[in-house]
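Participant: Model the structure of this input:
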Amino acid sequence: MERELALLASRARSPRAVELWRRVVAANPQDTAARCNLAALLPPEEAVEAYEAVVLMSPPEDQLEACHSNLAGLYVRLGQPARALEHCVGGREGRYNQNVALRQLGRQAEAVDASWEFVGRPKALVGRTVVCVKWGKKYDAGYVNRLYRAVSRHTDATRFVCFTDDARDVDAECKELPPQRFLRGWWLKAYLFSSEAGLEGRVLYVDLDTVVLGPLDEFFEVKTSSACVLGTDSLANERRDGGYNSSLMLWVAGNFGGLIYDLLSEDFFATLANAVYKFDHWLEMLFDDLPTFQDRLPGRVVDYVEDRLPPAGASIVVFPLHPKPHDLVDQVSWVRDNWR
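Facilitator: Sure, this is the predicted structure:
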């Protein structure tokens, strides 16, 4: 009888509803449905405690999903977006709350990516993609996340994809690298040029050990129907002219580079690896006159060479040798300010 009265009071929005539901819960503390009905009537702080208690009781699936959804919404209202994300477990309400919580945390790009992942990104919008490769243990997820955040700060309407063999703790969209028994390290860049990689439009590859300082839009606007790479002429670490450095590459997916990967069968690579050490040299074997960023965007890309001042006008600093960005964050202010 008391339960029926509580239901009627709730529907009538009677002030007595809270008292009646408290009685129902007191009479049967394991009644998770009653606990949920009571929580829905409480002030936010009390409601959070009530819903959290129900979650710990392992209620039926529909009640559990509703509790998580309500908790996410309450934590958003209370200004605790990190806690809200813990309860965004699926469903429409979960996605709504995830969108709001991520934006409250300053992770708008991640919220946008999550929405597109759910609804399906129209091909018309897949025009610009930044890609990176994380393989093995040389670089951890922090390197990917810092690059992802830097790209988000310096360009709009750009997709970011990390190709990796270990997506744990990576905030960006990830694609799994295929199991390659013979390609390792920088040679895995070749896979990005394959049809299997599923890339479209203009693609900008960026090495993980890169610091982004300024706008990136102009890199996508370089006039080329094929590709653009770093030239070796102005890179102090290369000590050679006329070559390519693959720390930064732009290409038009589908229009360029299929042979870069397609020629690398296991048997062929076994022979090639006895003559060619670097992926850069493989590019030079295939293409003898690619445009370079130094020619198309003078001064926008530089390499780090013991320079403790912010490179004037540069948008990208590459670190092909040592030190790496993580070695410099405590010593060089512009690295610390931008590699975050």
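Participant: Please make it C-alpha for all contacts and neighbour counts, starting now.
Facilitator: OK.
Participant: Of all residues in the protein, which one is nearest the centre?
Facilitator: Closest to where the C-alpha atoms of the chain average out (C-alpha atoms, centre = their mean) is A172, at 1.1 Å.
Participant: what about D169, how many neighbours?
Facilitator: When neighbours are counted by other C-alpha atoms under 10 Å, D169 registers 11.
Participant: ok, back up a step: surely the residue nearest to the centre of the chain is in contact with N145?
Facilitator: Yes. Applying C-alpha atoms under 8 Å, one finds A172 in contact with N145, separated by 6.9 Å.
Participant: residue boundaries of the strands in this structure?
Facilitator: Remark: strands assigned in the chain by DSSP state E are 128-134, 159-164, 173-176, 202-206, 210-212, 227-231, 244-252, 301-303, 316-318.
Participant: ranking those strands by burial, who's on top?
Facilitator: Most buried of those by mean neighbour count (mean count of other C-alpha atoms under 10 Å) is strand 210-212; its value is a mean of 25.
Participant: tell me which strands and helices that one is in contact with?
Facilitator: Contacts defined by 3 or more C-alpha pairs under 8 Å, 6 or more residues apart in numbering; DSSP states H and E place strand 210-212 against helix 141-154, strand 316-318, helix 333-338.
Participant: Show me what stretch 296-314 is in contact with.
Facilitator: Identification of contacts with stretch 296-314 by C-alpha atoms under 8 Å, 6 or more residues apart in numbering yields 213-214, 219, 222, 234-236, 293-294, 315-320, 332-334.
Participant: which of these are buried?
Facilitator: 213-214, 219, 222, 234-235, 293-294, 315-320, 332, 334 (16 or more other C-alpha atoms under 10 Å).
Participant: quick one on the thing from earlier: contact partners for the residue nearest to the centre of the chain?
Facilitator: Contact analysis of A172 by C-alpha under 8 Å, 6+ apart lists E110, V144, N145, Y148, F160, V161, C162.
Participant: make it 6 Å
Facilitator: If you count contacts by C-alpha atoms under 6 Å, 6 or more residues apart in numbering, A172 has none.
Participant: Proceed likewise with the subsequent sequence, for comparison:
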Amino acid sequence: MTHAAAPQTARHILCMKWGRKYGPEYVNRLYGMARRHLQGDFRFICLTDDASGIRPEVQCLPIPPLALPPGIPERGWTKLTTFSRSLCDEYGLRGTALFLDIDVVIVGSLDEFFTQSGEFLIIHDYKRPWRITGNSSVYRFELGAHSDVLEHFRTHFESIRRQFRNEQAYLSDFLHRQGRLAYWPAQWCPSFKYHSIPRWPANYFKPPAIPAGARIVIFHGECNPPDALAGRRNRRFRYIRPALWVGEHWRE
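Facilitator: Purely as a prediction, here's the structure:
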């Protein structure tokens, strides 16, 4: 199938949705949050295997193929397709892309995510800051500039899969070796799990809060936004009160 080339724009918000874990409401709310927190024009693109229910302001494109040999599991590596040359060559996308996981909650301005200096920016690892590994919930790059990330993976996937647990570990290592890896200011992208939830025993009487300086709160591991809003956690004996601020921000 061929697709008409998209008009060239300088800034893109890029997200990805595949499978059945997340519904279209995640993409729709992510667009709403981005529109409220990013000044000026931008194009919002969702790479997806199912565009049904996604609001019309979002341009839905097929996920570029990872192109691994038959029988090789693709789970854990799909984000590498954001570096596919097809986004430029087939869809005509040019400019800067800010990739966002669809389960983040935007609580502050996104403007500086497009002006922060650095060739490739990603969240630094929360638990082991001495490691180079980044959290790929939020990363920024020039479309088409790092196609070698995907090309190298395709030709060395067996050794890469043995060495690295997932795409963000491989991606961070690859770009670090090229001297292109940089990190967002730590306060911009805090973890809900590590930075929002009060420590025991305060978690029983204080609700999770938006960390100071936060712009995008990252949901990974134990909670997603609707769970946090309802005060649910998927680990036993780990109580949280409802994070009502999620409802104020996580909406269309």
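Participant: what TM-score do we get after superposing?
Facilitator: Scored against TM-score structural alignment, normalised by the length of the second structure, the superposed chains reach a TM-score of 0.76; 211 aligned residues with a C-alpha RMSD of 2.2 Å.
Participant: Output the longest helix belonging to the first structure.
Facilitator: helix 61-77 (DSSP state H).
Participant: Any idea which of the strands of the first structure gets closest to F269 of the first structure?
Facilitator: Closest of those to F269 of the first structure is strand 244-252, at 18.7 Å (criterion: C-alpha to C-alpha).
Participant: Show me what that closest one is packed up against.
Facilitator: On a contact count with 3 or more C-alpha pairs under 6 Å, 6 or more residues apart in numbering; DSSP states H and E, strand 244-252 of the first structure meets strand 202-206, strand 227-231, helix 279-286.
Participant: Mind listing what's buried along the longest one?
Facilitator: If I follow you right, that is helix 279-286 of the first structure. Buried residues in helix 279-286 of the first structure, counted by 16+ other C-alpha under 10 Å: F279, D280, W282, L283.
Participant: Identify the residues contacting stretch 17-32 of the first structure?
Facilitator: So stretch 17-32 of the first structure is contacted by A6, A9, S10, L38 (C-alpha under 6 Å, 6+ apart).
Participant: cutoff 7 Å now
Facilitator: Outside stretch 17-32 of the first structure, the residues within contact range by C-alpha atoms under 7 Å, 6 or more residues apart in numbering are E2, R3, A6, A9, S10, A34, R35, L38, L41, V54, P59.
Participant: Taking those residues together, which two end up most distant?
Facilitator: Of all pairs in the contacts of stretch 17-32 of the first structure, the most separated under C-alpha to C-alpha is A9 and P59 at 23.8 Å.
Participant: Start and end of stretch 151-162 of the first structure, how far apart?
Facilitator: Terminal residues of stretch 151-162 of the first structure are spaced 12 Å apart (C-alpha to C-alpha, to the nearest Å).
Participant: For D227 of the second structure, see how far away L93 of the second structure is.
Facilitator: Counting by C-alpha to C-alpha, the gap from L93 of the second structure to D227 of the second structure is 35 Å.
Participant: Hmm, I typed the wrong one, I wanted P24 of the second structure.
Facilitator: Going from P24 of the second structure to D227 of the second structure by C-alpha to C-alpha gives 17 Å.
Participant: ok, now Q59 of the second structure?
Facilitator: Distance of Q59 of the second structure to D227 of the second structure, given as C-alpha to C-alpha: 28 Å.
Participant: do the same with P64 of the second structure
Facilitator: From P64 of the second structure to D227 of the second structure the distance is 31 Å (C-alpha to C-alpha).
Participant: G179 of the second structure too?
Facilitator: G179 of the second structure sits 39 Å away from D227 of the second structure, going by C-alpha to C-alpha.
Participant: Which of these two has more residues huddled nearby?
Facilitator: It is D227, of G179 of the second structure and D227, that has more neighbours when counted by other C-alpha under 10 Å, with 16 against 11.
Participant: Need the counterpart of the more buried one in the first structure.
Facilitator: Aligned by TM-score structural alignment, D227 of the second structure pairs with D327 of the first structure.
Participant: Same question for L175 of the second structure.
Facilitator: Mapped onto the first structure by TM-score structural alignment, L175 of the second structure lines up with F287.
Participant: So for E25 of the second structure, what's the nearest residue that isn't a sequence neighbour?
Facilitator: I54 (7.2 Å; C-alpha to C-alpha, 6 or more residues apart in numbering).
Participant: ok, R20 of the second structure - how many residues close by?
Facilitator: Counted with other C-alpha under 10 Å, residues neighbouring R20 of the second structure total 9.
Participant: Distance check, the alignment partner in the first structure of it against V329 of the first structure.
Facilitator: Residue pairing (TM-score structural alignment): R20 of the second structure is matched to K137 of the first structure. Per C-alpha to C-alpha, K137 of the first structure is found 21 Å from V329 of the first structure.
Participant: A167 of the first structure too?
Facilitator: Separation of A167 of the first structure from V329 of the first structure (C-alpha to C-alpha): 25 Å.
Participant: Comparing these two, which residue is more hemmed in?
Facilitator: Using other C-alpha under 10 Å, the more surrounded residue of A167 of the first structure and V329 is A167, with 19 against 16.
Participant: who's in contact with whatever residue of the first structure lines up with G247 of the second structure?
Facilitator: Taking TM-score structural alignment, G247 of the second structure has R336 as its aligned residue in the first structure. Each residue near R336 of the first structure by C-alpha under 7 Å, 6+ apart is listed here: V329, D330.
Participant: Do a quick rundown of the helices in the stretch 1-150 of the first structure.
Facilitator: For the stretch 1-150 of the first structure, the helices defined by DSSP state H, counting those that start in this stretch cover 2-11, 16-27, 32-39, 44-56, 61-77, 81-85, 91-104, 108-119, 141-154.
Participant: picking that back up, farthest pair in the buried ones among the contacts of stretch 296-314 of the first structure?
Facilitator: So, those by C-alpha to C-alpha: farthest apart are V222 and V332, at 30.6 Å.
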